[in-house]
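In: Have a look at this fold, sequence not included:
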């Protein structure tokens, strides 16, 4: 919210020669009263950052008094006289965490202060760009406020409603994620800094992570070596909550109904129910949070086969609406986090997820009885220690999961049951040092394992990594300009390729801050890679596909430059523009051979480049917000086949536009979101395009106080114009959806 600028203290003078005597007497009495009121101490001081660099433009105010000062280029401020008694000074700057300092006026004639402010994250509502000393990359953050406002039940729905990423569930099983044109298995998904992608195929189901346990979500579109070098397609890091309330209790319920113009509504279209419960307690000695969620969704809706993937086929198709079946989703999740408030802050995190998902198949090959059952258990022990200039964090973690696939289609004579077992465990240690120079370092060792009939038994892979990054910040003399340079490296060893792989990152951050505006520019280079997953390496021949144990890791180079301009006065406006390019060598693709068998191979590579641009503006004390993001992609394949060389990479939308309107009146919030996804290609020869589509979503939420407790009611209308579209050809997407949700907080 934009803050009104308070007037500065100014010395006043009086000229009595031509002023009426009555007015003069009144003025003198006011002056005497003023001096008697402010007969206490003088207060001055300097404001610096945590490295001792002066900060100009800091707003220094006194609580409950109409006085304010602005620090000069030396970070200096001064109040001539204060009233006697206890006072609270507040220090505010758009680039730093607000700080309050208490003083007692009257005992001393002069009180001199030295105040240090910590850098903070800039919030662009659902997008925050970072200019602090702990981060050097272009990063998007979904903040706690945005998670609450989204009224989303799980992470997949949250990312769909709060970002311009391409995220969908196209087959009823896993989540399809694309960051700047990357494939889903190239995107590293983390929970509290630990990778949770399946070692089998790189997949992850974001529907299984409820938003009730999430504090914030960090999105690194170009990767970050401090977290992982396996980020050819970027990183999504989900940070879980910690208990901060003395005691809290929350109940939630959500129902979804599919309501399309394609056919008559049936009662089964509304058999989609979600329940949630969370309990938290925080005391001087410990903090605990427990969350549980239950989902029982039939996911039945109508569709037609073609959805304009090819105009000729679409016109000549009967386009009879069909009923989507066997796509039900049942899930039960629990999460517990216990933290002991001691020197090393030991924290135990336990979670579980049990789910059953129907397999509807795809157009032309529908399944009616097939399903997948999953059981997943995770645990980690975290210990942190802060000792002045050093910060350390130790994380011991492990997971175990079982996956059962049942194919029971007697009509197609396709039957079978398989069971897969996954396990991993590891240790991760981070050590940071902040002084004249900032150093980040750490190491991680882990083992991934899978046992599956489809892979001819048991397979293991040991991984070890060591990383370090150095950063140095410079403040230009006599100017409100800052420069920061960083260079980092990460070294990875894998038992599968039996050698050490080096990766590097370097970049520069420039920022200028004034009372009128702030401008930040970030440039970053980073090298990454992705190991082949177990299914690509060891899938056994079943007369349709076969693994390739000779696959090489994919290697990527990411270059990005982002510029962000925020106006601090007169208007709440932020503009952003990001340029990026990503080159991938030894790209892994499944290709059909002359014998009809699909085998994964390494292609020469692929190139992706483009830009993201955004605007965020607020009016009427943040009651009206307008946000827009537009992205453009240019992709190119590099192959040895003249028919596909130089073509666009399949399923990569050229353009993506999102526009959000949010209007708040008292306890009612009205939100509208428009999404336009551009043309994509279905084949490597680029002969068949998937037509562009547009989606409109409307949301209304109401906050009430019921018997002293907060009740939030939300109504969402997704795809309100019943758009018929496909993200991947052969997998139709739902039409209009109506969601009604309640959340009661005690």
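Out: Noted; the coordinates are in hand. Predicted, not measured: the structure shown is a model, and the values here were computed from it.

In: switch to C-alpha atoms for all contacts and neighbour counts from now on
Out: OK.

In: now the helices: where do they sit in the stretch 451-600 of the chain?
Out: 534-538 (DSSP state H, counting those that start in this stretch).

In: Please enumerate the helices of this structure.
Out: For the chain, applying DSSP state H gives helices covering 21-37, 144-150, 155-162, 311-316, 534-538.

In: quick one, which of those helices is nearest to residue 725?
Out: Closest approach to residue 725 among these (C-alpha to C-alpha): helix 311-316, 12.1 Å.

In: sorry, back to before: out of the helices of the chain, which gets nearest to residue 409?
Out: Closest among the helices of the chain, using C-alpha to C-alpha: helix 534-538, at 23.7 Å.

In: Touching that closest one from outside, list them.
Out: Residues from elsewhere that reach helix 534-538, judged by C-alpha atoms under 8 Å, 6 or more residues apart in numbering: 199-201, 450, 455-456, 459, 546-551, 600.

In: try it again with 10 Å
Out: 198-202, 448-450, 452, 454-457, 459-461, 531, 545-552, 588-590, 599-601 (C-alpha atoms under 10 Å, 6 or more residues apart in numbering).

In: try this one side by side with the last:
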């Protein structure tokens, strides 16, 4: 674990960069030595992926034959890697709420971007500024987007400038699984950064799979639809040798985004209204991604991934009465490039080590050519540079008990093309120790995370350095051996650091901000049952259609509290604002999720799922203020989603529903700020056609089928009814 003692030179702008570079050189040398040791340890024990899979299955059957508890047998040798387990089983057994969408489920959710899929998670709220190009952030259980970490293939995506990730720019092409963890992941063999946030959204890409003996496969797809959508993509996997494989993917998306909407000039149905068309909502982005995978032996594997994203988009802005054409001219250009790597090695059945590293560069340009100031135009350019390294160690002390330790070090710097800009740098050290107990009827995890930050600037005064210990404890019990009914609970304390905008933005940033402190308490119930399907005979074979049906349900009640909430507050008049620690929020809620499948015939299956969320998120900042005990903005008390998928022999049909109750667009809950609830219905039909070139998939989607006019954020209308056609070839 890495700890640093604060001293005078941590703020010195001349010696501090040398110290930071020295720390990274030490980390790099350590990781290199580990890699050398890993490769030299087992030079001749390589087996192919098929042999590895066969060995895993053999050991699983041997353990199950000896009566090893089910939960332990599912975590063979690498106790943090589930080998054979349905996603619903993971959701039921977990000590903290976890929701999983597989690649097949994503295909039926009418999701073009990651934000479209996340809307179907209970407890998750998307702040959507409308259209394809609008900003989209996710908040889980009303804690705010800053408390939700987003990880891509195990490594966190960071934005030290704003502290929140725009998930609207993340594609679902070649995504194998999207997982939302509320509280903490039950896996303890993770980088220390994965323990830091109140919740985490994880995106996992599909790895090459050549089990059928092919050396080359891939996918090419084309999506087109309303409002000028044109979205081609391709992905190709190739086996380079018995040890190495590679993948390469690209996606281009272009859309005008000029959808029509109804502008109300007062109360709907009473005052006048007009049909308008959304302006400056176009988007043009390109994504390139490549990955190299290495399986050096049964015990050693590695992955190296490069990612590039380029985007230009219009910022449509809020609608303004009688000025819908000329009010929004703002443009945004951003470029993201990162290289990340992972290596994992098992020294024995007890000791496993992994290392992660990442180098990230980001570019953001904002232009307002219709700025109302004296200059007539406003432009900002920001650059971010981050280096990240992590080493984790897992020790399996006993069959049921594991321990882990992880240490991360990251350095992030932001540059701006402004005079007298502070040019801040933050070095963050995180170290964690964790333990996990697993048996057939009990699972318990605990960890203690230590975070220390070092702030420095090139100009002006740096913010204070911060350090904090963050505990976590979770437990899941199965009281009855014959029923898969479980009781679970967790407590977590986490915090989020002030962003660079909070601290250093000219005329607004405040250097002495305290971190936001979040406390989470959750108590839940989970239930799963397997049911026999209808059949003509007792055998599950071609002549009968007896298949296993299943039903799962989870119910969680929670209490969250946020202290030192960072808010923008007027300091002298409405033209002078500053970031201050003024907020306290108390959140009480319930999440309910049910899911099931029914095999109607041998070739017909019905899948159904529904989520419901109740949230009371009250402002507890100051009893003397008018907003005290009022619901915080854009938080409905009632919301939910539903989905139905019917698999027929000749066609797949899917229906989705998103709905939200009333909410307020202001912290003061008066009638003038009340926003109506809404529902969004989607329908699709898809067909797979086998050909000699590969499998062709055709899908027709109808979105917002009832053409409802609604807003998630006030004055940012969402698209009405639209259509998409998706065509893909798997070869």
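Out: Okay, I see it. Here the structure is a predicted model, which means the values were calculated and not measured.

In: how about the helices of the first structure, which one is nearest residue 49 of the first structure?
Out: Proximity to residue 49 of the first structure (C-alpha to C-alpha) singles out helix 144-150 among the helices of the first structure, at 25.7 Å.

In: what comes into contact with that closest one?
Out: The contact list for helix 144-150 of the first structure (C-alpha under 10 Å, 6+ apart) reads 125-127, 143, 152-155, 157-159, 161-162, 211-212, 214-217, 241, 669, 671, 699, 701, 714, 716.

In: if we can go back for a sec, please convert the helices of the first structure to TSV, extending it with mean neighbour count.
Out: Output for the helices of the first structure, formatted as TSV (neighbours: other C-alpha atoms under 10 Å):
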stretch	mean neighbour count
helix 21-37	12
helix 144-150	17
helix 155-162	21
helix 311-316	12
helix 534-538	21
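
In: okay if I get the ones you listed as JSON lines plus distance to residue 519 of the first structure?
Out: Putting these into JSON lines (distance: least, C-alpha to C-alpha, whole Å) gives the following:
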{"stretch": "helix 21-37", "distance to residue 519 of the first structure": "41"}
{"stretch": "helix 144-150", "distance to residue 519 of the first structure": "24"}
{"stretch": "helix 155-162", "distance to residue 519 of the first structure": "24"}
{"stretch": "helix 311-316", "distance to residue 519 of the first structure": "47"}
{"stretch": "helix 534-538", "distance to residue 519 of the first structure": "45"}
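
In: So which of those is nearest residue 630 of the first structure?
Out: In terms of C-alpha to C-alpha, the element of those nearest to residue 630 of the first structure is helix 155-162, at 13.8 Å.

In: And the equivalent of residue 612 of the first structure over in the second structure, how close does it get to residue 127 of the second structure?
Out: By TM-score structural alignment, residue 612 of the first structure lines up with residue 591 in the second structure. Going from residue 591 of the second structure to residue 127 of the second structure by C-alpha to C-alpha, to the nearest Å gives 19 Å.

In: same question, residue 606 of the second structure
Out: For residue 606 of the second structure, the distance to residue 127 of the second structure - C-alpha to C-alpha - is 32 Å.

In: Likewise for residue 88 of the second structure?
Out: 28 Å.

In: Equivalent analysis for residue 701 of the second structure, please.
Out: 23 Å.

In: show me the contacts for residue 156 of the second structure.
Out: With contact set as C-alpha under 10 Å, 6+ apart, residue 156 of the second structure has these partners: 149, 150, 191, 193, 194, 200, 201, 202, 358, 388.
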